[in-house]
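Novice: sequence unknown, structure follows:
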């Protein structure tokens, strides 16, 4: 058989085969779809027929997305950390010695899959929500709101998962990386809830403004505070953080042993 060096296309095909055949992918993304669609439609059905003056029609999807993003984060970590825990990473790097190429292929395949599935789920929820809770003082969605509630949310959740992948590559430990990411998502807002002192108000406000739940709420047009990032800004902030984390992951993976 002819022998040739592995290309980036080979790495992409390999990672696609892995991610679509792993049971963890089916479970995590299945739970994500169930939670995003199920809770989104449940909230819309509860709100239908009730007065909700000033509430954006598409914002009912926020609650399901917030919980569903935890499944995407978990899968992002497992995409890389599971290979270290099973020793499969040795086989992967034997077939494709370029560690940067392997990590880049994992990032591209995972991000694409997470973005497409999340966007499709959000589009379904947004379409049903807009029909169920229209009227009764609910704000009709504009084109920008539709874009943020579907593509914007899809990008944000996929970037959260990509950040988790970068953290998993640096820590190489599934439980540690998942715990770290849950802390990033939930801890700032939880800490802010217990900061009642007047001297801590500035820190409390900052923690709320830049927390992940508030970022998702801001993209939907229902931020927890009037100040802080609005519209598409939370997405650009997360993109910057993810780029920095990925740079750290590429640096670390090339400097240490398997």
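Specialist: Ah, there it is. This one's a predicted model, so the numbers in the text were calculated from it and none came from an experiment.

Novice: make it CA atoms for all contacts and neighbour counts henceforth
Specialist: Fine.

Novice: got the contact list for residue 195?
Specialist: 201, 204 (CA atoms under 8 Å, 6 or more residues apart in numbering).

Novice: gap between it and residue 251?
Specialist: From residue 195 over to residue 251 the distance is 37 Å, taken as CA to CA, to the nearest Å.

Novice: now do residue 101
Specialist: For residue 101 relative to residue 251 (CA to CA), the value is 13 Å.

Novice: equivalent analysis for residue 185, please.
Specialist: The value you get for residue 185 to residue 251, if CA to CA is used, is 24 Å.

Novice: which one's more surrounded, those two?
Specialist: More neighbours surround residue 185 than the other of residue 185 and residue 251, with 19 against 13 (other CA atoms under 10 Å).

Novice: look up the closest residue to the more buried one, ignoring the ones flanking it.
Specialist: residue 212 (5.4 Å; CA to CA, 6 or more residues apart in numbering).

Novice: one more structure, for comparison:
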């Protein structure tokens, strides 16, 4: 009687051990490449990025026009782009949410975990890819917003190359941290509706309520929420309860906390 062997059975012991040790033939770079390919294989990211540009353009024009009409004091032109992040961030939130939850809705997450059995590697690769895209998108939004606002301000703004560059990079950095935070929340909830409910509450609804009610205590709480802290290092000339470096650390702490929660759920629950 003759028997047939599969290609996997014909592997040498050394090759088999090598594949097990690495998780994937290409290791972490291979996981990054896979996440990059999956991200751009659907239309949602393109749509989200275009919507983000449109939101930034409209908001910055409105922000600058109001400053001109009300004859507000001259301010750095980059403040308009920084202020627009309160809305433009949701283009990044939706992009990052879809990047995670679409795999659960279609069941393709099982294939991802078979290809990359080390779950922390899948989680990290997703966060790096989406965070990198968000950084590039955020800096692009800031550049577009600054250009639009410069004309709409009508002389009610100032331009300094160093300050403007720092604000552009700050907006990009914030969007990247928001993307990492979103990936963590999406892995924890596994459902787009649940993730978006949490993120809209955290990034917009709760800050709006705190600032609307007013008072030093509620304002202090808002200063320790992601966007409240980020506003202090993205905008220039505003009063801040702590330094820009502390503000960055606060937002980063939120992102790291969400990342760890998402990783815990990914490791503990079956796909």
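Specialist: Nice, I can see it. Every value quoted in this text rests on a predicted model; they were computed, and no experiment measured them.

Novice: need the TM-score between these chains.
Specialist: Overlay of the two chains. TM-score (TM-score structural alignment, normalised by the length of structure 1): 0.84; 250 aligned residues with a CA RMSD of 2.6 Å.

Novice: can you give me the strands in the stretch 151-271 of structure 2?
Specialist: 157-158 (DSSP state E, counting those that start in this stretch).

Novice: what are the boundaries of the helices in it?
Specialist: 161-189, 192-200, 206-213, 216-222, 226-234, 244-268 (DSSP state H, counting those that start in this stretch).

Novice: in JSON lines: the ones you listed, plus distance to residue 95 of structure 2.
Specialist: Shown next, in JSON lines, are the helices of the stretch 151-271 of structure 2 (distance: least, CA to CA, whole Å):
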{"stretch": "helix 161-189", "distance to residue 95 of structure 2": "8"}
{"stretch": "helix 192-200", "distance to residue 95 of structure 2": "11"}
{"stretch": "helix 206-213", "distance to residue 95 of structure 2": "22"}
{"stretch": "helix 216-222", "distance to residue 95 of structure 2": "25"}
{"stretch": "helix 226-234", "distance to residue 95 of structure 2": "18"}
{"stretch": "helix 244-268", "distance to residue 95 of structure 2": "16"}
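
Novice: ok, which of the ones you listed comes nearest residue 25 of structure 2?
Specialist: Closest to residue 25 of structure 2 of the helices of the stretch 151-271 of structure 2 is helix 244-268 (CA to CA; 21.5 Å).

Novice: what comes into contact with the closest one?
Specialist: With contacts defined as CA under 8 Å, 6+ apart, helix 244-268 of structure 2 is touched by 119-120, 123, 174, 177-178, 180-188, 224-227, 229-230, 232-233.

Novice: 6 Å instead, please
Specialist: 177, 180-181, 184-185, 187-188, 226, 229, 233 (CA atoms under 6 Å, 6 or more residues apart in numbering).

Novice: equivalent analysis for stretch 15-31 of structure 2, please.
Specialist: By CA under 6 Å, 6+ apart, the residues outside stretch 15-31 of structure 2 that reach it are 116-117.

Novice: can you give me the buried ones in it?
Specialist: 23-24, 28, 30-31 (16 or more other CA atoms under 10 Å).

Novice: equivalent analysis for stretch 263-271 of structure 2, please.
Specialist: For stretch 263-271 of structure 2, by 16+ other CA under 10 Å, it's 263-266.

Novice: which residues touch residue 55 of structure 1?
Specialist: Residue 55 of structure 1 touches 138-139, counting by CA under 6 Å, 6+ apart.

Novice: how close does the counterpart of it in structure 2 sit to residue 220 of structure 2?
Specialist: Matched across to structure 2, residue 55 of structure 1 falls on residue 75, judged by TM-score structural alignment. In this view, residue 75 of structure 2 and residue 220 of structure 2 are 24 Å apart by CA to CA.

Novice: and residue 125 of structure 2, by the same measure?
Specialist: 34 Å.

Novice: which one's more surrounded, the two?
Specialist: Between residue 125 of structure 2 and residue 220, counted using other CA under 10 Å, residue 125 has the larger neighbour count: 21 against 15.
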